[in-house]
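S.K.: The following comprises the amino acid sequence and a computationally predicted model.
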Amino acid sequence: MVILIHGDNSLRSRVALRNYIKKLRAGDFIVEEHDTQAIDYGFVEEYIQASSLFASNEKKALVLSDFFVSKKAKEYNDIIEGVFDSKTRVVVLYDRVNTQKNAAFHLFERGVVIDCSSLPRREAVQWLYDAIPHQERLSHTIIQNVFDRCGGDMWLAYNELHKIDTYCFPEQATADVVESSVDSQLENTVFKTIDALFGKKRGVAFRELRQHQANGVSALLVLGAIERHIRIVELIREQVHKGVTNSSALSATIKVPPFVVRKSLPFVQQYSAQKGIALYERLATLDEKIKRGLIDPYFACELMFFAVVVD
């Protein structure tokens, strides 16, 4: 049988996971997939032992997704010695360095290790093209341009494409919009400003906004980051109401990084659904006025900041 360890919750590793599962099924494997956090050591041990009783076990595949996110690596280190037999093949998909890997060195010793951190550019761009719902507004060329400007970071490119699509609606995105709104070097700085804003650190948020303006940072970048944050919080709220509270499960469902989910979860309690709707409506109104040339973009940012911090 094959045990497929999906190590990290990232777009790159999920693409690799999808492709490997397709490969297994094409080889007539019966694939059973589980979120590692939702099962325990005993389940895996019993599954493998039961599979070893049948001659057909070479055509069975157990997929353990988000393995290193689950922090159960030490437990599974033991199972290598106790249960695996000569017919068991271990495949480990991982994306980035993770301390949990040190606790699971036997998995790497016994396994076929596939490093997903360098997903081919063509495959990454195609994944983004398939994943973005409004392809009529975001051409393959635009997606490739955004991907390159984001330094090959698929999470960042995915979020930037959503931001561009929101801004350009209902028109098609252009190279000029990409040029003015996508700057990967500024992303961390701008998102720190947004964290301060939604964390009610008013002085810090407004001081950084003025600094962005003095540095010539596009106001569209700031407004796009606000839109993204509101959208993520509301997507999380919707899933929490459905009973999904695990950060890894939320990340996989709404397709944002786990650390973003963990940072955004407190805002679900801090801001009501009504507040979220009101902020989104305010942002849409300001966006329309900017496009019509009725308001200065940075003045629109200030008005949006006031809308966030005022209860």
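M.R.: Looks like it arrived, so ask away.

S.K.: From now on I want contacts and neighbour counts done on CA atoms only, so please keep to that.
M.R.: Will do.

S.K.: Can you classify residue 112 by secondary structure?
M.R.: Look at residue 112: counting by DSSP: H, G, I helix; E, B strand; the rest coil, its state is strand.

S.K.: and the gap between it and residue 91?
M.R.: According to C-alpha to C-alpha, to the nearest Å, residue 112 and residue 91 sit 5 Å apart.

S.K.: dropping in the other structure now:
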Amino acid sequence: LADLPPTTCLAFFEEEANKTKKIFKAIAAKGKACECAPDDKNTLVMWLAKGFNASKKKIRKSTIELIIDRAGTDYDRLRTEYEKVVAYAGDRDEITDDDVYAVTSEDIEAKIFDMLDAMCARDKALVLEKYYSLTVNNAHPLYILAMIRIQFRTLLHVSELYEEGMNKYDIAKRLKKKEFIVERAIRNTRHFSAQKLEMILEQIADTDMKSKRGLIDPQIGIEMMLTQFTE
């Protein structure tokens, strides 16, 4: 590093950097170390609000948050959804939640959390409806099962950290999760004890194992599992 020619631009990318290591200190001394963290939800809300204002559209903050909850935090994806909503509203001055639901598409994480919300409400029919909406998009049952496992594991981790007194921002940073996912997880933690979540994770692992060994059909196995979760 000390002998790099002035014409060279060398960049190091790490998911997580240890600031106590010699290599980090050497890089920081010769160049610049910066954290490229994703923007928080408030920043995304303000960014979208500017766009709607430029389009001369009125929209509530909660409706903007709904767009983020459904589309995620990727700026390109949010720009696409914003353009769809504005086009759908046409000459109307105000954009409503109904407009967002009509034209935006949810990412799979959001759909899984919708399924969790339905489980909390013990709404068996809605749980299965949400599951079928995922299969309609050609998502393989075992992929859906893996995503369900990830979200329940996230729910368990969020529950544990929230019990320790951490706020949603610190939890999101610790778990490297989107802020809106942590918000929804916190809201759902009151419906599941840690023991219940661990039991659910065991059932998911059992369904996964039996499906991969050909002991049960994955589609039927997941349907039965989801039905049990709402009892």
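M.R.: Arrived safely, thanks for sending. These numbers come from a predicted model, not from an experiment.

S.K.: Can you calculate the TM-score here?
M.R.: With the length set by TM-score structural alignment, normalised by the length of the second structure, the two chains reach a TM-score of 0.54; 161 aligned residues with a C-alpha RMSD of 4.3 Å.

S.K.: coming back round to it: so which of residue 112 and residue 91 of the first structure has more stuff around it?
M.R.: residue 91 (21 against 15; other C-alpha atoms under 10 Å).

S.K.: Report the separation between residue 269 of the first structure and residue 236 of the first structure.
M.R.: Noted for residue 269 of the first structure: a distance of 11 Å to residue 236 of the first structure, by C-alpha to C-alpha.

S.K.: Comparing those two, which residue is more hemmed in?
M.R.: residue 236 (24 against 11).

S.K.: To which residue of the second structure is that one aligned?
M.R.: Applying TM-score structural alignment, one finds that residue 236 of the first structure aligns to residue 158 in the second structure.

S.K.: and if you look at residue 270 of the first structure?
M.R.: In the second structure, residue 270 of the first structure lands on residue 191 (TM-score structural alignment).

S.K.: so its match, which of the three states?
M.R.: coil.

S.K.: Name all residues that make contact with it.
M.R.: Applying C-alpha atoms under 8 Å, 6 or more residues apart in numbering, we find residue 191 of the second structure in contact with residue 120.

S.K.: again, but for residue 190 of the first structure
M.R.: 221-222, 225.

S.K.: host element of it?
M.R.: Under the criterion of DSSP states H and E, residue 190 of the first structure resides in helix 184-198.

S.K.: And the contacts of whichever helix or strand comes after that helix?
M.R.: Counting by DSSP H and E, the next helix or strand C-terminal to helix 184-198 of the first structure is helix 202-214. For helix 202-214 of the first structure, the surrounding residues in contact (C-alpha under 8 Å, 6+ apart) are 193-194, 196-197, 218-219, 298, 302, 305, 309.

S.K.: With neighbour count and distance to residue 278 of the first structure as added columns, please give the residues you listed in CSV.
M.R.: Output for these, formatted as CSV (neighbours: other C-alpha atoms under 10 Å; distance: C-alpha to C-alpha, whole Å):
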residue, neighbour count, distance to residue 278 of the first structure
193, 24, 21
194, 22, 17
196, 17, 20
197, 22, 16
218, 17, 24
219, 20, 21
298, 20, 20
302, 14, 16
305, 21, 13
309, 14, 13
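
S.K.: Which pair of the residues you listed spans the longest distance?
M.R.: 218 and 309 (21.7 Å; C-alpha to C-alpha).

S.K.: about what we covered before: can you add secondary structure and give the contacts of residue 190 of the first structure back as CSV?
M.R.: What follows is these, written out as CSV (three-state DSSP):
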residue, secondary structure
221, helix
222, helix
225, helix
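
S.K.: Specify which member of the residues you listed is nearest to residue 96 of the first structure.
M.R.: Nearest to residue 96 of the first structure, judged by C-alpha to C-alpha, of the contacts of residue 190 of the first structure is residue 225 at 25.2 Å.

S.K.: Could I get the contacting residues of the match of residue 236 of the first structure?
M.R.: Residue 158 of the second structure is in contact with 171, 182, 185-186, 189, counting by C-alpha under 8 Å, 6+ apart.

S.K.: These in helices, which ones?
M.R.: Residues of those located in helices (DSSP state H): 171, 182, 185-186, 189.

S.K.: Neighbour-wise, give me the winner out of those.
M.R.: With neighbours taken as other C-alpha under 10 Å, the top of those is residue 182, carrying 25 neighbours.

S.K.: Can I get the buried ones among the contacts of residue 190 of the first structure as something I can paste into PyMOL?
M.R.: Selection of buried members from the contacts of residue 190 of the first structure for PyMOL, criterion 16 or more other C-alpha atoms under 10 Å:
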select buried, resi 221+222+225
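
S.K.: Show me where the stretch 51-200 of the first structure has its helices.
M.R.: For the stretch 51-200 of the first structure, the helices defined by DSSP state H, counting those that start in this stretch cover 73-82, 100-103, 105-110, 121-131, 140-149, 154-168, 175-181, 184-198.
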